[in-house]
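Engineer: Quick one, what's the 3D model for this:
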Amino acid sequence: MNERILQQCEELMKKGSTSFYKAFNFLPSPRREAVHVIYAFCRIIDDSVDEPDSSPYSIHELKAHFRDLEEADGHFIWPALRWLFSSFPQLQREPFHLQMEGQIRDLSFTRYETMEQLKSYCYLVAGTVGEMLLPVLRDDQNEAARAAGISLGIGMQLVNIIRDVGEDLRRGRRYVPLEVMERQGYSQQELEAGEVNEPFIAVLQELRAEALHWFEKGLENVHTYPWESGMSIELAAAFYAAILDAVEADGYDVFHKRSYVSDEAKLKLFRRTVVRYTGITTVVV
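Structural biologist: All right, here's what the predicted structure looks like:
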């Protein structure tokens, strides 16, 4: 395997999510490189739908190339994926196919009515990532761990949905289920006007509670992973859950700003988790 190909995947992950990059940087090789490849492909899939003008492929081209992976060329992701599947033969291709199907749904299904519909979508675009990572982060195929990985992915996607309400609205999408809005007395008209009021805050708080429920399920058996993998999972979950606090600190105004976790807050989470796992108190970030 050309090391430069794996480095390009690493660079894409480092550029796309410094939080995830830091969270998984403690993994030993080749687990670490495998996470870089999975992240890079998922990033390219996501960009093919959300940023089509700057994406190297359309989502349909990605599907076709992935289906004929052994012959695919023209981009570093294809040899990287071939390395991934040869290095981790227990890794199945089905979650990757489902991930792409979930992104294709974004092209036509843009209004969610129920939490059940939203959960199905969250599984396709994020729960599948948990399934992809499972054979990379641990050596056994544990069904409880698989379910937990899916749960964590669903929780993370719910955080994305909370944070990106305004951004998604500008793209013509409403992931916030209508049944939640109606339950809290918040209308579609208020949503389109970007009104942050008590009913809207109640909507986001309900979604926040749902996300935290999935996080709790997702971390139930983290202790059964190799310690480096368990620490990486906890770090990723902590970084993501902290976005919810950032949204609250911003007054739930997800229409006009994108909430971020400060570097200082990330550093505290990072050190706290690393110390608990390793006992090392002087951590270089």
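Engineer: When you work out contacts or count neighbours from here on, use the C-alpha atoms and nothing else.
Structural biologist: Will do.
Engineer: Give the helix, strand or coil label for residue 125.
Structural biologist: Local secondary structure at residue 125 is given as helix here, using DSSP: H, G, I helix; E, B strand; the rest coil.
Engineer: Might one say that it is in contact with residue 104?
Structural biologist: No. Contact between residue 125 and residue 104 fails when scored by CA atoms under 8 Å: they sit 9.8 Å apart.
Engineer: Next, the structure of the following sequence, for comparison with the previous one:
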Amino acid sequence: MSGLRSELDAAGITDPRLRSSYRAARELNAVHGRTYYLATLLLPRWKRPHVHALYGFARYADEIVDDLDSTLTDEAKAQWLRQWGNRFLTALATGSVGVGVGVGVDGSGAGSVGAGDAGVLPAVLHTIRRFDLPVAYFEAFLTSMAMDLTVTGYATWDDLMVYVHGSAVVIGLQMLPILEPVDASAEAYARDLGAAFQLANFLRDVGEDLRRGRVYLPQTSLDLFGVTRERLATGVVDGPVRRLLTHEIARARELFRSARPGIRLLHPTSRDCLWTAFHLYGDILDEIERADYQILDRRVSVGLGRRLTVATPALIRATRSRRHPSTS
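Structural biologist: Reported below is the predicted structural model:
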């Protein structure tokens, strides 16, 4: 907890209610976003609470859609997401967080991520105002989360990218002011990096998403290789499935390559955070290949040893960059 206190102190966050909210967001990041959280630790202390807040907002909405009480229907989840999103947008417009913002889906606050005295919204609202983040980014995100409750597949790559814009690209754009770009062209690279991270997650979670009734691979790709949902549901990775996954991994890697130059357009104290996330999310694709594409009945992950191998030298570099800042 002393680490959290030092982060909040460095960010100039003194209000007890705000500190409680930032704490809730940090806990979400630590529990659910191992790679994301590890990378965040490479940022200067004052930036970390704001990254936690944005992650907490995204994760809480994702929990409403995917991980809350399984007895809830999609219609009930959609209603709760609308209510929570409307409270957020109203609070953003009025400057007041209403009663119940952090309670659970049943109104009790019990057993739900982000529940508690404050919840994550005060922190994210504070971060939005501090960095003057456009409301449109958050509206687009909520729209994509709602799509998860009604859309089970995407006909084309362009259709999928509509969803990805709201689910991932805008998150990269939300993060950008906190990371302090040194050139306006960094925005285009942030868009590609957000999409690359999302595609890596899609590929890692093909089997898990399929069991939820969703496929985040374009139908045109499935058709190209003669793969159907029914074929994926068998859990058998045969030649057509392997070729499909190879094709989609190559597409994801192209986005990683496109995004890579943008990391140097960030403030030196932010670069090691992004380099770490870049390598570890990219490693998901390597792990899929290492597992011989056996991802329909299991979830591959980047091991702790690899995460530490990437993060430890980055931590040393990040510490040095804070002591000797440079814009080069």
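Engineer: returning to that earlier point: neighbour count: residue 125 and residue 104 of the first structure, which is higher?
Structural biologist: For residue 125 of the first structure against residue 104, the residue with the higher neighbour count under other CA atoms under 10 Å is residue 125, and the figures read 26 against 18.
Engineer: Enumerate every residue touching the equivalent of the more buried one over in the second structure.
Structural biologist: Under the alignment (TM-score structural alignment), residue 125 of the first structure pairs with residue 167 in the second structure. Remark: with contacts taken as CA atoms under 8 Å, 6 or more residues apart in numbering, residue 167 of the second structure is in contact with 140, 141, 144, 145, 198.
Engineer: Distance to residue 132 of the second structure for the residues you listed - can I get that in a markdown table?
Structural biologist: What follows is those, written out as a markdown table (distance: CA to CA, whole Å):
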| residue | distance to residue 132 of the second structure |
| --- | --- |
| 140 | 16 |
| 141 | 17 |
| 144 | 22 |
| 145 | 23 |
| 198 | 25 |
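Engineer: Just the buried ones from those residues, in ChimeraX syntax?
Structural biologist: When burial is assessed using 16 or more other CA atoms under 10 Å, the buried subset of those is captured in ChimeraX by this command:
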select :140,141,144,145,198
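Engineer: Tell me which entries of the contacts of residue 167 of the second structure lie within helices.
Structural biologist: Filtering the contacts of residue 167 of the second structure for membership in helices, criterion DSSP state H, returns 140, 141, 144, 145, 198.
Engineer: Of these, just say which sits nearest to residue 82 of the second structure.
Structural biologist: residue 145 (10.0 Å; CA to CA).
Engineer: What residues does the closest one make contact with?
Structural biologist: By CA under 8 Å, 6+ apart, the residues touching residue 145 of the second structure are 61, 62, 65, 166, 167.
Engineer: As JSON lines, the residues you listed with distance to residue 30 of the second structure would be great.
Structural biologist: What follows is those, written out as JSON lines (distance: CA to CA, whole Å):
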{"residue": "61", "distance to residue 30 of the second structure": "16"}
{"residue": "62", "distance to residue 30 of the second structure": "16"}
{"residue": "65", "distance to residue 30 of the second structure": "20"}
{"residue": "166", "distance to residue 30 of the second structure": "23"}
{"residue": "167", "distance to residue 30 of the second structure": "20"}
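Engineer: Out of those, give me the one that has the most neighbours.
Structural biologist: Using other CA under 10 Å as the contact criterion, the top neighbour count among those goes to residue 167, which has 26 neighbours.
Engineer: Can you report how many residues lie near the residue mapped onto residue 291 of the second structure from the first structure?
Structural biologist: In the first structure, the position corresponding to residue 291 of the second structure is occupied by residue 250, as judged by TM-score structural alignment. Each residue near residue 250 of the first structure was counted by other CA under 10 Å, and the total is 14.
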